[in-house]
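**Student:** Take a look and give me a structure for this.
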Amino acid sequence: MHVPRRFFTKLFILWLFLLTAAAQVSRAEDGYEMWLRYQPVADDRLRKTYQQQFTQILAEGDSPSLSVATLELQRGLSGLLDKPIAIAHKKLSKQALVLGTPANSPLIASLQLDDRLAVLGDEGYLIERTHINKRAVTIIAANSDVGVLYGSFHLLRLLQTQQSVEKVSIVSAPKLQHRVVNHWDNVNRLVERGYAGLSLWDWGTLPDYKSQRYVDYARINASLGINGTVINNVNADPRLLSDQFLQKIAALADVFRPYGIKVYLSINYNSPRAFGDLDLADPLDPRVQNWWKERTKKVYQYIPDFGGYLVKANSEGQPGPQDYGRNHADGANMLAAALKPYGGVVFWRAFVYSPDIGDRFRGSYDEFKPLDGKFADNVILQVKNGPIDFQPREPYSSLFSAMEKTNMMMEFQVTQEYFGFATHLAYQGPLFEESLRTETFAKGEGSTIGNILEGKIFNSKRTGMAAVINPGTDRNWTGHPFVQSSWYAFGRMAWDHTISAESAAEEWLRMTFSNDKRFIEPIKNMMMISREAGVNYRSPLGLTHLYSQGDHYGPAPWTANLERPDWTAIYYHRAAKDGIGFDRTKTGSNAIAQYPAPLAKLYGDVNAVPEDLLLWFHHVSWDHKMQSGRSLWDELVHKYYEGVEQVRSMQSDWDQQEQFVDAERFAQVKALLQVQERDAVIWRDSCLLYFQTFSGKPIPAGYEKPKHDLDYYQFLARTRYVPEPWHPASSSRVLK
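**Tutor:** Take a look at the predicted model:
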């Protein structure tokens, strides 16, 4: 029987189609879309209600931001409603979605919203059901097209989380001005503390090729209201200021601009020397001042809406103004003067600690407090949430309640440098909330960190919040799927610091996985305990910095005899026969004196200080009686074992969710939770066996005994494989 060749051709095409379709299905739930999946609303009744309410999108006006808002709404509504949604530009139909500003939309202007919009600033928005020309419509109105974009993402979030919008009336504006993500990406595309592949920025193909991934990165951030990105490592390579790189960065800025995202650069303070133009970088030298003015002018020629500079200076070997006998204000103000004509700002990091200081806890306060009121008005001091370095739990940095005349912004960490990299599940929302809601009593009750950042306590002119995110080339952006949730929580809390970690977690789960309550409740609870589990099996009761130096992954509480004492573990825990903990009271380093009087009194009282901060402030006897009635040693044992059991509970919770999660992400999280349990046991046993050499006390009956002795775990620490991509900043060689 003769079979025509065209039959085989058609068969091949069909096979290729099916193969391609299968590949698309396999990629459809790989995490790439993050919380912007726009899958059809599962509730049939609700989906039909949405379909009736949104028949078309009408966008008057013409701008890049309005265009991307319109396309995002079309993409989102078409997916969620499971039907094509048309875009109109003039003719208004009943049940349309109308978006615009009074300036570019006659329909929006006809509603006379000026007074209501006036209080929302340039980025706020209004979403409301109303009538235009006797037609029932939903509007998204703002003072700017970027505000319309933010409102568009908010409306889509309501639909994604299956909220009723039949009588919607929402007014929203950001509480903080600068909502910024920080990348620690190096020019060679290696990412310091990245854990999710190479850098997103492919310098070899920029500026000619602008990857779709750059657009999706901008969409992800804009969906949260993030309006700035610092694209390179704070351990900065001077070459980023050269013409060849500015051309490439300008191409990224072109992609980000319609999404309301400004580009910032981390700069190397020695750039005038690295370029070979000067033999010094003294901020008070007129030649240095002029160099930065001219270089900054060039930056703005490439990027007219450039945001400004982020600076790590005189910290961990980085150059800075102190190299010339100057102070941080001298250095920051010199850069601020160069940026001011263009509206740019300086984010000056407060992460500094002198190698000869007696207590690293005191470092930032002791250096910056004397400079309060001496910084230019376009300088913002970027302060980490705690006084040490993104530890699983820290007391708040005392700078927040001390710098009354200085602009300040928070610096959080989403990338899990101290929380198991991309192998552990540790939702950071509870950490952010704990920090933002901390009562400082700086000006009496209500002086929370969040209110200080907002400018409500010290009347700051500039406000902000930053987070180190470091997504990479991994298909799902973050390595561990649940690291996405911390990025999401940061963005939501940067917009409104009063949003709870729990509500952010539920939104993220609904948008990223499923709206089914049988899934949401147990997994939300799992997320909410995950950070505390990480604290418990690593560093409970105020212990800190017990990591192996360099990689920051596994336990090494025995670390000693390094180049600097404050890089060792023994510097922080001070375990001895008589007890454990760092005395920061009046009998010790007196770091408590940096806090307002009510907190200094609380932290200084060993019987009143919150027990999760106990060993931050006190050196305590192993027999000290805890609130539970246990001795300190027994409580320490209890916490370490509780952390392991919490991870096992997380495993159990996840194992029951297979019906609600796609196979690829379910299997990945399941496997990573197994890795996390293994690591948690190693952390628990390593730390307890080591501290036992000082306490001389047994692990109480009823707990599973360590499978190995201390020598085994110390050997393991020296030989284990660590999935650590840390690399120093790339060469400082400059090509003009």
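
**Student:** For the rest of this, base every contact and every neighbour count on C-alpha atoms.
**Tutor:** Will do.

**Student:** SS state for Val346?
**Tutor:** Using DSSP: H, G, I helix; E, B strand; the rest coil, the structure places Val346 in strand.

**Student:** thought it was touching Asn378?
**Tutor:** Yes: Val346 is within contact range of Asn378, at 6.4 Å (criterion: CA atoms under 8 Å).

**Student:** Neighbour count: the two, which is higher?
**Tutor:** For Val346 versus Asn378, neighbours defined as other CA atoms under 10 Å are more numerous around Val346 (29 against 22).

**Student:** For that one, list the residues it contacts.
**Tutor:** The contact partners of Val346, by CA atoms under 8 Å, 6 or more residues apart in numbering, come to 308-311, 332, 335-336, 339, 378-380.

**Student:** Return every residue with contacts to both of Val346 and Asn378.
**Tutor:** Shared contacts of Val346 and Asn378, defined by CA under 8 Å, 6+ apart, are found at Ala336.

**Student:** before we move on, back to that, looking at the contacts of Val346, which is nearest Pro395?
**Tutor:** Ile380 (21.6 Å; CA to CA).

**Student:** which secondary structure element contains that closest one?
**Tutor:** Secondary structure from DSSP states H and E places Ile380 in strand 379-384.

**Student:** And the following helix or strand past that strand, what's buried?
**Tutor:** Moving toward the C-terminus from strand 379-384, the next helix or strand (DSSP H and E) is helix 399-402. Buried residues in helix 399-402, defined by neighbour count with 16 or more other CA atoms under 10 Å: 399-402.

**Student:** how about the residues you listed in a markdown table, adding distance to Ile449?
**Tutor:** Shown next, in a markdown table, are the buried residues of helix 399-402 (distance: CA to CA, whole Å):
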| residue | distance to Ile449 |
| --- | --- |
| Leu399 | 10 |
| Phe400 | 7 |
| Ser401 | 8 |
| Ala402 | 11 |
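
**Student:** Just the closest of these to Leu46, please.
**Tutor:** Nearest to Leu46 among the buried residues of helix 399-402 is Phe400, at 45.7 Å by CA to CA.

**Student:** Please list all residues in contact with that closest one.
**Tutor:** Counting by CA under 8 Å, 6+ apart, Phe400 touches 383, 408, 449, 452.

**Student:** give me the element Gln646 is part of.
**Tutor:** Here Gln646, judged by DSSP H and E, is contained in helix 632-655.

**Student:** and that helix, what does it pack onto?
**Tutor:** Contacts defined by 3 or more CA pairs under 8 Å, 6 or more residues apart in numbering; DSSP states H and E place helix 632-655 against helix 517-536, helix 663-695.

**Student:** quick one: the shortest one to helix 663-695, angle?
**Tutor:** Going back to what we said before, that points to helix 517-536. In terms of direction (axes from the mean of the first three to the mean of the last three CA atoms, to 10 degrees), helix 517-536 departs from helix 663-695 by 30 degrees.

**Student:** I have a second one here; can you model it like the first so I can compare?
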Amino acid sequence: MKKTLLLLMLLHCIHNLQAEDGYELWLRYKPVENKALLTAYRQAITAVQVSGNSATTVVIKKELALGLNALLQTTIPFVSTPTGNTLIAERGLSENLKDLGTEGFIIRSKTINGKKCTIITANTDIGVLYGVFHFLRLLQTRQSVQSLDIVSTPQTKLRLLNHWDNLNRYVERGYAGISIWNWHTLPDYIDTRYIDYARYNASVGINGTVLNNVNANAEILTPVYLQKVAALATIFRPYGIKVYLSARFSAPMEIGHLKTADPLNDTVQQWWHAKAKEIYALIPDFGGFLVKANSEGQPGPQTYNRNHADGANMMADALAPYGGIVIWRAFVYDAKASDRFKQAYDEFTPLDGKFKTNVLVQVKNGPIDFQPREPFSPLLEAMPHTPLMLEFQLTQEYLGQGTHLVYEAPLFKEILEADNGMVENVVKGIAAVANTGNERNWTAHPFGQANWYALGRLEWDHSLSSSQIADEWIRQTFSNEPKVVNSIKEIMLSSREAIVNYMTPLGLHHIMGNGHHYGPAPWGYNTGRADWNPVYYHKADTAGIGFDRTGLLQYKPSVQQSYAGNEQYLLWFHHVSWLHKMHSGRNLWEELCYKYYAGVDTVKAMQQKWNQLEGSVDEERFRQVKMLLAIQVKEAIWWRNACLLYFQTFSRQPLPANYEQPDHTLEYYKQLNFPYAPGN
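**Tutor:** The predicted model follows:
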């Protein structure tokens, strides 16, 4: 295994000011303002030595030049160095490398020939790149670099983004513009945005990207599109990022002109083997296939009376000779099921241990569909003999879409810490539906960037707290000024609970508008499928509200007990009387009112905190967030009023007199219509 070393000693520089439009995300590299700290950094870093000449080493040198020049406002001399292996042996670091794997790194302060320096080393160039980004993060967040002794390895092997991008550039459930992939001009035109996309992902440790929608188009597997995919793979490779493709199960019929896609058919198997050979000839490090099968109308093995393992294993056999994997999504549900909550569990647990070793089953964080709060999916602890991928969503389909400020790290942490040992023992990868688009700032809402950042940081290290990640992101994205950091952190850390309260408090779920999922519609009942209707999930009547799942035995007893006593999930698991006494002393109706109003109040407080930052945050992004928070307050009130007025028709109790009364009737809210809501 090649051992690579980066030796920092350091420099002199020029800073190029750029507009604060959000394009640079968390890699802004703004000059160090504090003169004492700037002096300390300059004394600690006086030259740079980088060993090796790979494509990744070139990237390392460019990133160091960009980051250090800007941060320290001086020019960096790059000086020659002995080979990495020689330096590693001389400095006694060889033994430390054995446990780093291919991605971990060491950052250590040493004294060499009487001079203090910082060594960044790893077993591979990619490991060094991760170490470089970590070191630059220390400078961006104004941490001391005098006495460093950092050893870091990723806790999750596969750290992916899933793009729900179509070949026509429309993004399903996308709220930040059209796709960043311009398939029409690829492979010949390489947008610099692709390179920056790779930089931003590598800086937080993301090592894979699924380029196209899980509702896949078979055309992505045709030669003309594979050439385009290969161009992106070439760009991403020096950053340690592999490309994956969502594969349509019926592709052998649609582009291969076969009469069947039966996974046990010899001709179908041969077609997939030939397709894998074709792909790997173009992309030797191709990651593999993501497959959505027999879900929401997508084709799959059940069409031929086969099971999920039959389908996944057939494709896995085709990829196995090249080291590729199949990621098979467990998001399945049937209109005939008595409870959508149960179906993935019922379909997949009998198959535990029957998947090939290069198959991972990808499980959404909750058993329904990326709700503001869900219990963790019971599949995450019910398949001990099957490697799993944990799937989150960054794009906020059910979290206010592109207009609401919702920091998702607390949601991620809630799942990662839900059952002790679950993630470490079973989950081998984490993926999230990407929230990027061609908007200049990538995510439309500036705070959507924080969720992308938080995903990468938690994929690498589950132990990081939501507060620590927020602190890092704010310092790199906005300012290191304590007033700014503390105020924005308060906004971020209160935002997730706020949206739960003004949308789906106490375990309510799936009560949004049909189709576009924008706005409240708890009265929805006419989609033609029971499990697409909000009334299916809350089951409100004059006796009470909530879905009775008291007989649900899919969780182990300790987890059942934990959820049974947690009022955050009360209406998820129980149909409860409107007069039920809550821990607060209020009855259920009063508690529901309290939560909805508290959610709105929190968003108003977030708005006030942000407005107080005028002059402390750049004008362009200040105005943008100010306008979006005004929309969020308006829409939080809409959610509160519409839901409470509707549920009041069943509770038959008044809204507490001390609360602001709705300014519209229930009929007004019911008649609102949004035929062109984005992302549908």
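
**Student:** quick revisit: where in structure 2 does the helix holding Gln646 of structure 1 fall?
**Tutor:** Using TM-score structural alignment, helix 632-655 of structure 1 lines up with residues 588-611 of structure 2.

**Student:** got a list of contacts for the matching stretch?
**Tutor:** Stretch 588-611 of structure 2 has contacts (CA under 8 Å, 6+ apart) with 487-488, 490-491, 494-495, 497-503, 505-506, 576-582, 584, 626, 629-630, 632-633, 636-637, 640, 644, 651, 653, 655-656, 659.

**Student:** what comes up buried for that stretch?
**Tutor:** For stretch 588-611 of structure 2, a neighbour-count test (16+ other CA under 10 Å) marks 588-607, 609-610 as buried.

**Student:** now swap in stretch 335-354 of structure 1 and tell me
**Tutor:** Quick answer for stretch 335-354 of structure 1 (16+ other CA under 10 Å): 335-340, 342, 344-354.

**Student:** Now do that stretch: distance from first to last residue.
**Tutor:** 23 Å (CA to CA, to the nearest Å).

**Student:** Would you mind giving the residues in structure 2 matched to that stretch?
**Tutor:** With TM-score structural alignment applied, stretch 335-354 of structure 1 matches the range 315-334 in structure 2.

**Student:** Would you mind finding the match for Leu161 of structure 2 in structure 1?
**Tutor:** Counting by TM-score structural alignment, Leu161 of structure 2 corresponds to Val181 in structure 1.

**Student:** Ser203 of structure 2 now?
**Tutor:** Under the alignment (TM-score structural alignment), Ser203 of structure 2 pairs with Ser223 in structure 1.

**Student:** Apart from its neighbours in sequence, what residue is nearest that match?
**Tutor:** Distance criterion CA to CA, 6 or more residues apart in numbering; nearest residue to Ser223 of structure 1, sequence neighbours excluded, is Phe153 at 5.3 Å.

**Student:** all strands for structure 1, in order.
**Tutor:** 56-59, 86-88, 96-100, 125-132, 135-142, 169-172, 178-182, 228-230, 262-267, 308-311, 345-349, 379-384, 408-413, 464-468 (DSSP state E).

**Student:** Could you export those as a markdown table, including distance to Glu294 of structure 1?
**Tutor:** Converted to a markdown table, these look like this (distance: least, CA to CA, whole Å):
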| stretch | distance to Glu294 of structure 1 |
| --- | --- |
| strand 56-59 | 42 |
| strand 86-88 | 46 |
| strand 96-100 | 39 |
| strand 125-132 | 38 |
| strand 135-142 | 37 |
| strand 169-172 | 40 |
| strand 178-182 | 25 |
| strand 228-230 | 21 |
| strand 262-267 | 15 |
| strand 308-311 | 14 |
| strand 345-349 | 16 |
| strand 379-384 | 19 |
| strand 408-413 | 27 |
| strand 464-468 | 28 |
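
**Student:** residue contacts, the match of Leu161 of structure 2?
**Tutor:** Val181 of structure 1 neighbours (CA under 8 Å, 6+ apart): 226, 228-230, 466-469.

**Student:** need the contact list for the residue mapped onto Tyr264 of structure 1 from structure 2.
**Tutor:** Mapped onto structure 2 by TM-score structural alignment, Tyr264 of structure 1 lines up with Tyr244. Contact analysis of Tyr244 of structure 2 by CA under 8 Å, 6+ apart lists 208-211, 286-290.

**Student:** And Tyr244 of structure 2, how far from Lys604 of structure 2?
**Tutor:** Noted for Tyr244 of structure 2: a distance of 42 Å to Lys604 of structure 2, by CA to CA.

**Student:** Same list, the helices and strands packed on helix 632-655 of structure 1, but as TSV with mean neighbour count and distance to Leu252 of structure 1 please.
**Tutor:** What follows is these, written out as TSV (neighbours: other CA atoms under 10 Å; distance: least, CA to CA, whole Å):
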stretch	mean neighbour count	distance to Leu252 of structure 1
helix 517-536	20	34
helix 663-695	19	30
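
**Student:** Ok, which of these comes nearest Met34 of structure 1?
**Tutor:** Nearest to Met34 of structure 1, of all these, is helix 663-695, at 11.7 Å by CA to CA.

**Student:** so how much does the closest one differ from structure 2 once superposed?
**Tutor:** Following superposition, helix 663-695 of structure 1 is found to deviate from structure 2 by 0.3 Å on average (mean CA distance after the TM-score superposition for structure 1).

**Student:** and the angle from that helix to helix 632-655?
**Tutor:** With the same axes, to 10 degrees as the basis, helix 663-695 of structure 1 and helix 632-655 are set at 170 degrees to each other.

**Student:** Which neighbouring elements make contact with helix 663-695 of structure 1?
**Tutor:** The helices and strands touching helix 663-695 of structure 1, judged by 3+ CA pairs under 8 Å, 6+ apart, are helix 632-655, helix 710-719.

**Student:** superposed on structure 2, where does the longest one end up, distance-wise?
**Tutor:** Once the two models are superposed, helix 632-655 of structure 1 sits on average 0.3 Å from its counterpart in structure 2 (mean CA distance after the TM-score superposition for structure 1).

**Student:** Run through the residues that contact the residue nearest to Leu71 of structure 2 when sequence neighbours are not counted.
**Tutor:** Spatial nearest neighbour of Leu71 of structure 2, chain neighbours left out: Pro31 (4.1 Å); criterion: CA to CA, 6+ apart. If a contact means CA under 8 Å, 6+ apart, then Pro31 of structure 2 has 15, 70-73 as its contacts.
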